[in-house]
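Visitor: here is my input; please provide its structure:
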Amino acid sequence: MTIALNHLDTGGEGTPLVVIHGLLGSADNWRSHVKQWQAARRVIAVDLRNHGRSPHAAGMAYTQMADDLLALLDRLEVPRVHLLGHSMGGKVAISLARLAPERVASLIVADIAPRAYGHGHDAIFAALRRVEAGAPANRGEADALLAEHVAERPVRLFLATNLERAEAGQLRLRIGLDEIEGDYEAIRAAPAGEGAFTGPTLVIRGSRSDYVTDAMLPALHEVLPGARVVTLEAGHWLHAERPEAFQDAVNAFLDEQVD
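Guide: Predicted coordinates for the structure are as follows:
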């Protein structure tokens, strides 16, 4: 069963740009980018299942998340899109491009490769569980709870975007943490689908990130044979660290595409 995804739709003409966030992110994280892109095109930013304001449901397999997105495009009567995904969202984008290539006019993958990755979120899950148990009254208390497991303040600020005010007054997590942590193995896995996506593709990676290393490029090009690789002086959250350079890379690529 597909999930009715929460989404932001700017409206406008032409082939839309669909933006997909990464693990524990949301469409809200992309609002500043959306404001820039909407001057030139329609932009649709989504909350994946168990993220943002979308419903919670068991299962985080890439086939499921790609199906959720296809169902949204069908409801919006959008036949083809330019697809941009960061990290886990990049795997969703690759999955959709392989499973339904006729729906993808072009593909932009931000700092992820089409492969399985190791465990890397144990401390983050522990920090979120600490907040869940601690029921903080304000963001200062929430940050102190997160800091028991996560030292890096930028990471804590990112995690805090998942907090909302409950009716009782305390802060609570809006994400489906049980569902995300319960199917973390599916999130770690390679994207869904088989074979290669041969359409126009841009891969943007961070020079200080180990998510798309030079050693991974041969395997990446087997799945995305037409991929152009752009490297920014940044880490994994390259769209937040280098927003203007990220925008420039995306805009230059999209300007080459024919809607």
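Visitor: only C-alpha atoms for contact and neighbour calcs from this point on.
Guide: Will do.
Visitor: tell me which element the closest residue to H21 other than its chain neighbours is part of?
Guide: The spatial neighbour of H21 that comes closest, neighbours along the chain excluded (Cα to Cα, 6 or more residues apart in numbering), is G89 at 5.0 Å. In this structure, G89 sits in helix 88-99 according to DSSP states H and E.
Visitor: what is that helix packed up against?
Guide: strand 17-20, helix 62-75, strand 81-86, strand 104-110 (3 or more Cα pairs under 8 Å, 6 or more residues apart in numbering; DSSP states H and E).
Visitor: and the next helix or strand past the first one?
Guide: On the C-terminal side of strand 17-20, the closest following helix or strand by DSSP H and E is helix 31-37.
Visitor: quick check: buried residues in that following helix?
Guide: By 16 or more other Cα atoms under 10 Å, the buried positions in helix 31-37 come out as 33-34, 37.
Visitor: got the contact list for it?
Guide: 43, 45, 243, 247 (Cα atoms under 8 Å, 6 or more residues apart in numbering).
Visitor: and the last one, how many neighbours?
Guide: By the measure other Cα atoms under 10 Å, the count of residues near Q247 is 15.
Visitor: let me know the closest of the buried residues of helix 31-37 to V109.
Guide: Using Cα to Cα, H33 is the member of the buried residues of helix 31-37 that lies nearest V109, at 15.4 Å.
Visitor: distance between stretch 46-63 and the chain's centre?
Guide: 11 Å (Cα atoms, centre = their mean, to the nearest Å).
Visitor: can you list the buried residues in that stretch?
Guide: 46-56, 59-63.
Visitor: one more to line up against the first:
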Amino acid sequence: MATVTVNGGQPVHFVDYGGDGPPVVLLHSFLMDIDMWEPQVEAFGAEYRLIAIDERGQGGTPADADFDYWDVARDVVGVMDHLGVERAAVVGTSQGGFIGLRMALLAPERVTSLAVLGTSAEPEAEGTAAVYRQLIGAWLQTGPEPLVDGVATFCLGDYEASSWKAKWRGVTGEQFQRIMTTLISRDSVLERVGEITAPVLVLHGSADSEYPIARAESLVAALPNAEPLVTIVNGAHFLSLSHAAEINPHLKEFLAAHAAGK
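Guide: Okay, the predicted model is just below:
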């Protein structure tokens, strides 16, 4: 693990697993960190140079000021620059997908291919945003303890999440407010994803508690070079972790075909 300063002074914590295969950048979900990708490191880490990044305000990467996902996309490109990685495949779940889509728009020459799971190109629905604002208030007022069980069920379904709940108990109200505000206030990129010419794989869980399958269908329809939508039956919102056994074969097939680029 290492930390590098990029993008005008932003420290970013990451782990470069090394290897001689094509580089693949891994971008985690909201409230998560690089440990989310342990199933993928185990499944195909020997075949690729996996680079997992802690996004602003999560894991070992601080967020000392307000930011948006375009900023985080620039952070990731900065880490690639630091590592001398000219081009990479990008895999992102939920929030990681927000960032991956913006990377492909911001620096298309750096992204050979993109796989997104349980994500959306659209802004947060106002009703959901209102619920999240209430969650911010509760986290600020009571702390995380009364809330972590519900967050785990919402994001991970029946997955055994005790280790993640332990991490969430250390998230301060200020930290939670900052990262959640970024999520709530994100802009839409659905109108722009037609500019993304790299191959894209979209995977979505049928039991996703955050985004209906229609979000994934809209994204696939708007992308000019999308693979057919992969629906994981009973898949939860953070399905790259909760349903790793089901999604890993799809990721392996997609990366084998597209990670190295043309």
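Visitor: overlay the chains and give the TM-score.
Guide: TM-score of the superposed chains, computed with TM-score structural alignment, normalised by the length of the first structure, equals 0.80; 240 aligned residues with a Cα RMSD of 2.9 Å.
Visitor: returning to what we had before: after superposition, how close is the helix holding G89 of the first structure to the second structure?
Guide: Its matched residues in the second structure lie on average 0.6 Å from helix 88-99 of the first structure after superposition (mean Cα distance after the TM-score superposition for the first structure).
Visitor: so that helix aligns onto which residues of the second structure?
Guide: Aligning helix 88-99 of the first structure against the second structure (TM-score structural alignment) gives residues 95-106.
Visitor: the closest residue to L99 of the first structure other than its chain neighbours: which element?
Guide: Ranked by Cα to Cα, 6+ apart and with sequence neighbours excluded, the top spatial neighbour of L99 of the first structure is G193, at 5.5 Å. Counting by DSSP H and E, no helix or strand carries G193 of the first structure.
Visitor: contacts only, for G193 of the first structure.
Guide: For G193 of the first structure, the contact set (Cα under 8 Å, 6+ apart) comprises 63, 95-96, 98-99.
Visitor: again, 10 Å this time
Guide: When contacts are counted by Cα atoms under 10 Å, 6 or more residues apart in numbering, G193 of the first structure touches 62-63, 94-100, 223.
Visitor: out of the residues you listed, who's nearest I204 of the first structure?
Guide: Closest to I204 of the first structure, out of all of those and judged by Cα to Cα, is I94, at 13.7 Å.
Visitor: the closest one touches G199, doesn't it?
Guide: No. Taking contacts as Cα atoms under 10 Å, I94 of the first structure lies outside contact range of G199: 11.1 Å.
Visitor: name the residues contacting each of these two.
Guide: Joint contacts of I94 of the first structure and G199 (Cα under 10 Å, 6+ apart) are 101, 104, 107, 224.
Visitor: where along the first structure do the helices fall?
Guide: Assignment of helices within the first structure using DSSP state H yields the ranges 31-37, 62-75, 88-99, 122-134, 139-147, 153-160, 177-182, 184-188, 217-223, 238-241, 243-256.
Visitor: got the ones you listed as CSV, with distance to A4 of the first structure columns?
Guide: Converted to CSV, the helices of the first structure look like this (distance: least, Cα to Cα, whole Å):
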stretch, distance to A4 of the first structure
helix 31-37, 20
helix 62-75, 7
helix 88-99, 16
helix 122-134, 25
helix 139-147, 30
helix 153-160, 24
helix 177-182, 16
helix 184-188, 20
helix 217-223, 29
helix 238-241, 26
helix 243-256, 28
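Visitor: so which of the ones you listed is nearest G25 of the first structure?
Guide: Closest approach to G25 of the first structure among the helices of the first structure is made by helix 153-160 (7.8 Å; Cα to Cα).
Visitor: can you pull the buried residues of that closest one?
Guide: By neighbour count on 16+ other Cα under 10 Å, the buried set for helix 153-160 of the first structure is 156, 159-160.
Visitor: relative to helix 139-147, how tilted is that helix?
Guide: Relative orientation of helix 153-160 of the first structure and helix 139-147, computed by axes from the mean of the first three to the mean of the last three Cα atoms, to 10 degrees: 110 degrees.
Visitor: against which helices or strands is helix 153-160 of the first structure packed?
Guide: Identification of packing neighbours for helix 153-160 of the first structure by 3 or more Cα pairs under 10 Å, 6 or more residues apart in numbering; DSSP states H and E yields helix 122-134, helix 139-147, strand 171-173.
Visitor: about what we covered before: relative to S209 of the first structure, which of the buried residues of helix 31-37 of the first structure is nearest.
Guide: Distances from S209 of the first structure to the buried residues of helix 31-37 of the first structure, taken by Cα to Cα, are shortest for H33, at 21.1 Å.
Visitor: starting at the chain centroid, how far to stretch 248-256 of the first structure?
Guide: Centroid displacement of stretch 248-256 of the first structure relative to its chain, using Cα atoms, centre = their mean, is 19 Å.
Visitor: should've said stretch 71-90 of the second structure
Guide: Using Cα atoms, centre = their mean, the offset of stretch 71-90 of the second structure from its chain centre is 14 Å.
Visitor: now do stretch 98-112 of the second structure
Guide: Worked out by Cα atoms, centre = their mean, stretch 98-112 of the second structure lies 13 Å from the chain centre.
Visitor: in that stretch, what counts as buried?
Guide: 98-106, 108, 110-112.
Visitor: repeat that for stretch 180-188 of the first structure.
Guide: Quick answer for stretch 180-188 of the first structure (16+ other Cα under 10 Å): 180, 184, 186-188.
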